[in-house]
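Engineer: Next input, structure requested:
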Amino acid sequence: MRNIQELDAIDRAIIEELSQDGRLSNTELAQRVRLTPAPCLRRVKRLEAEGVITGYHARVDPAAAGRAFEVTVSVEVRVNDQRSVEEFESAIAALEEVVEARRVFGSPDYILRVLVADVGAYERFQTTRLLCLPGVSRTISHQTMKLIKQQW
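Structural biologist: Now for the predicted structure:
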C-alpha cells in the first residue's frame, strides 16, 4: 500500500471525492477531478488494487437502526500474555454491540465504541457480556452526550 504523500494530486482528489460520496458514478467522479472517464476508472481500480481504497460503505443512522445510545468504554485487562490477548480481542470483535475497538498504549488497555438501543441495553451488555470476558479487570463507561464531529 502506498502512502498518501506518494499519491499525485489527481489520486488525492479521487480519494477525497469518494470519501465524501462513495456512490459517485465514474462519469461524475471523472468530471469532478477533471479527467475523462476511462483514465479515472483506471486510477480508481489501481487505488483499490494497491489497498489505498479499502472498500465502500453505507452510513446508517444509529437511531434508525435501533442503536442510538453510544458509549465509549475504557477496558483494563489483568493478563498480557499473547494467547490471552488474542482470545480477548477475538471475543471483543465478535460482540455486535462493539462497533470499534482499539488497543492503546498505556492505560487503559482498550477503548471500545459501543452502540445499543438505550441505557438498559447497555447495562445488560456490560454486565452479561463485557464483564464476563476473561481477563477484564476494570471498565469505565462514558456516554456520548452530543456528537460534534464525525469524519469518514
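Engineer: Going by C-alpha atoms from here, please, whenever you check contacts or count neighbours.
Structural biologist: Noted.
Engineer: need the contact list for the closest residue to residue 116 other than its chain neighbours.
Structural biologist: Among residues not flanking residue 116 along the chain, residue 67 sits closest, at 4.3 Å (Cα to Cα, 6 or more residues apart in numbering). Neighbouring residues of residue 67 by Cα atoms under 8 Å, 6 or more residues apart in numbering: 115, 116, 117, 118.
Engineer: now with 10 Å?
Structural biologist: Shown in contact with residue 67 (Cα atoms under 10 Å, 6 or more residues apart in numbering): 61, 97, 114, 115, 116, 117, 118, 121.
Engineer: Show me what the helix or strand hosting the last one packs onto, helices and strands only.
Structural biologist: The secondary structure element spanning residue 121 is helix 119-125 (assigned by DSSP states H and E). Packed against helix 119-125, as judged by 3 or more Cα pairs under 10 Å, 6 or more residues apart in numbering; DSSP states H and E, are the following elements: strand 69-77, strand 110-116.
Engineer: Let's see this one next, to set against the first:
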Amino acid sequence: MAELQLDKTDLAILKLLQSKGKLSNQDLADKVGLSPSPCSRRVKALEESGFITGYATLLSPEHFNLSLAAYVQVCLEKHTPEVIETFEAKVCSYDEVLECCLLTGSDADYQLKVLVKDMNRFREFLLDKLTSLPNIGAVHSCFVLKQVKNHTSIPLP
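Structural biologist: The predicted model follows:
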C-alpha cells in the first residue's frame, strides 16, 4: 500500500477528530470545507493508513470514585526476554494500570500510571498484584497531588 501523504485538509480532519471525536461526518465535512462523501473517504484512508488507530470515549475518574493516581517505578531483578515478557503481560492485564512504559535513563526499568479509589486500594494493588510478581527488585511510588495538564491529543503540524 502506498504511504498516504497528508495535506492541510487531512491535518484539519485529524485535529478536529482529536479534539471533538464525536463529530458527525456531516459536521466534520462542513468544518473542513468538503462534502460528506469525500470527507468520509479521507477519514477511511486515514484509518487504513494507520494515522487513526482507534476511537475512545474519555470518562471522568471522579464520577467512578477513582481519586488516587500514582506513578510507580519498577526495577526488575533479571532482564531476560522471558522475565520481561511475563512482567509486561501481567501488568497489561491489571485494570488499575493506565500506562506502562519501558524506560531508559532512569534507575527504574518501568514506569506505571496507576488509578485507584483510595490508598487502601493502592495498597491492595501493590501488595496483592505488583510486588507478588516474580523478579520484582524494587518499587517506588509517587502520588499525584494535582493534575496540571491532562491532554490526549498529539501535536500536529
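Engineer: Around residue 11 of the first structure, how many other residues sit close by?
Structural biologist: Residues lying near residue 11 of the first structure (other Cα atoms under 10 Å) number 19.
Engineer: What of the one 10 residues further on?
Structural biologist: Each residue near residue 21 of the first structure was counted by other Cα under 10 Å, and the total is 14.
Engineer: where's it relative to residue 112 of the first structure, distance?
Structural biologist: Residue 21 of the first structure sits 27 Å away from residue 112 of the first structure, going by Cα to Cα, to the nearest Å.
Engineer: For the first structure, which segments are assigned as strands?
Structural biologist: Taking DSSP state E to define them, one finds strands in the first structure at 69-77, 98-103, 110-116, 136-143.
Engineer: So which other helices or strands are in contact with the longest one?
Structural biologist: Translated: strand 69-77 of the first structure. helix 82-94, strand 98-103, strand 110-116, helix 119-125, strand 136-143.
Engineer: Figure out which of these is closest to residue 57 of the first structure.
Structural biologist: Between residue 57 of the first structure and these, the tightest spacing by Cα to Cα is seen for strand 98-103, at 13.9 Å.
Engineer: Go ahead and confirm residue 98 of the first structure touches residue 115.
Structural biologist: Yes: Residue 98 of the first structure lies in contact with residue 115 (Cα atoms under 10 Å); the separation is 6.6 Å.
Engineer: between those two, what contacts are shared?
Structural biologist: The contact sets of residue 98 of the first structure and residue 115 overlap at 70, 71, 72 (Cα under 10 Å, 6+ apart).
Engineer: Give me the neighbour count for the first one.
Structural biologist: Residue crowding around residue 70 of the first structure was assessed by other Cα under 10 Å; the count is 24.
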